[in-house]
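K.L.:
just to be clear, the model below is a prediction. Sequence and coordinates:
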Amino acid sequence: MRRTYGHAPTLDEIETLALAALARLPQGFRAHLDGVAVLVEDFADDETLAALGIEDPFELTGVYEGVPLGDKFAAASGTMPDRIRLFRASILDEWIARGDESLEHLVAHVLIHEVGHHFGLSDADIDALEAGA
């Protein structure tokens, strides 16, 4: 179902789409996402962009911040909770540029990509899985 918007979707609307996508994941995956926060912001902050070597904030639609599951045993105590940050303006920009994809699908795609990082997958691993799907 393609939903239309009479305005640019808000942070809350993007969050609703992201949480719905998360709820659709198989239980086996969702069980490992307890405690992972999902946040929606307009853009990544300058510190995040610099750490990733990205100059244009429109190039980053989401980021996973935390310790991947396979590395949890080695993580120092007192680390920050894991979180997935989605960037509304960048997602909307990509959605408009694509033109043929629903916003729900794009938000789910970005969220699942970041969930992949939580499971320890690299961008290349995620791209290979998507190409094979």
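P.N.:
Cool, the structure landed.
K.L.:
contacts and neighbour counts: CA atoms only from here.
P.N.:
OK.
K.L.:
ok, Val40 to Ser77 distance?
P.N.:
Applying Cα to Cα, to the nearest Å, the value for Val40 to Ser77 is 26 Å.
K.L.:
neighbour count for the two, which is higher?
P.N.:
Each of Val40 and Ser77 has its neighbours counted (other Cα atoms under 10 Å); Val40 has more, 21 against 8.
K.L.:
now for the helix or strand Ile14 falls within, which elements pack on it?
P.N.:
Per DSSP states H and E: Ile14 is located in helix 11-24. The criterion is 3 or more Cα pairs under 8 Å, 6 or more residues apart in numbering; DSSP states H and E, and the helices and strands that helix 11-24 contacts are strand 37-41, helix 103-118.
K.L.:
next up, a second structure to put side by side with the first:
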Amino acid sequence: MIVPAHLQAPSLDDLEALAQDAYARLPEEFRRLCEGVVIRVEDFPDDETMQEMGCETPFDLLGLFRGIGLAQGGSMMHTGQFPNMVWLYRRPILDYWAEHEETLGGVVTHVLVHEIGHHFGLSDEDMEAIEAAAG
């Protein structure tokens, strides 16, 4: 397959737009429960995160949930507490996308649902059902 020379890799802003679109398509009752979760897109995880997660390369991690999930009693914010955050890592996501038969939007939706699922303590089956509902 020949790729036209004028094409560029999706930017951080492009992935942010895909993530916001994916989030908007999630079931309403699921989004209501996510109130206050911040979605961030970065090129790669930082060195501290890579070390904490045991990553060998910066491409090992597609996304990460940071915070106190509802499964751990994190339904209320406390003074000085950072908001619950989902990090999506652009370059590892693009690398994964290039090697698989999925749309980029599908990969972003999968990673987003998986990371938000950690917020709720959901099973893989629950997350698959939410992904299916998001289209």
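P.N.:
Thanks, I have it. Everything numeric here is computed off the predicted structure, so don't read it as measured data.
K.L.:
related to what we said a few turns ago, okay, the helices and strands packed on helix 11-24 of the first structure, which one's buried deepest?
P.N.:
helix 103-118 (a mean of 21; mean count of other Cα atoms under 10 Å).
K.L.:
re earlier: out of the helices and strands packed on helix 11-24 of the first structure, nearest to Leu25 of the first structure?
P.N.:
Ranking these by their distance to Leu25 of the first structure (criterion: Cα to Cα) puts helix 103-118 first, at 8.8 Å.
K.L.:
tell me what the closest one is packed against?
P.N.:
helix 11-24, strand 62-65, strand 83-87, helix 88-98, helix 123-132.
K.L.:
ranking these by burial, who's on top?
P.N.:
Among those, highest average neighbours (mean count of other Cα under 10 Å) belong to strand 83-87, with a mean of 24.
K.L.:
which ones are touching Ala108 of the first structure?
P.N.:
The contact partners of Ala108 of the first structure, by Cα atoms under 8 Å, 6 or more residues apart in numbering, come to 17-18, 21-22.
K.L.:
out of those, which comes closest to Lys72 of the first structure?
P.N.:
Relative to Lys72 of the first structure, the closest of these is Leu22; by Cα to Cα it sits at 21.3 Å.
K.L.:
what's the distance between that closest one and Val36 of the first structure?
P.N.:
Distance from Leu22 of the first structure to Val36 of the first structure, by Cα to Cα: 11 Å.
K.L.:
and the gap between the residue lying closest to Val111 of the second structure once chain neighbours are set aside and Leu15 of the second structure?
P.N.:
Spatial nearest neighbour of Val111 of the second structure, excluding adjacent residues (Cα to Cα, 6 or more residues apart in numbering): Gly63 at 6.2 Å. The spacing between Gly63 of the second structure and Leu15 of the second structure, counted by Cα to Cα, is 12 Å.
K.L.:
find the residue at the geometric middle of the second structure.
P.N.:
Leu112 (3.1 Å; Cα atoms, centre = their mean).
K.L.:
now do the contacts for the nearest residue in space to Asp12 of the first structure that is not next to it in sequence.
P.N.:
In space, and not counting its chain neighbours, Asp12 of the first structure is closest to Val40: 7.7 Å by Cα to Cα, 6+ apart. Residues counted as contacts of Val40 of the first structure (Cα under 8 Å, 6+ apart) are 11-12, 14-15, 85-88.
K.L.:
lovely, talk soon.
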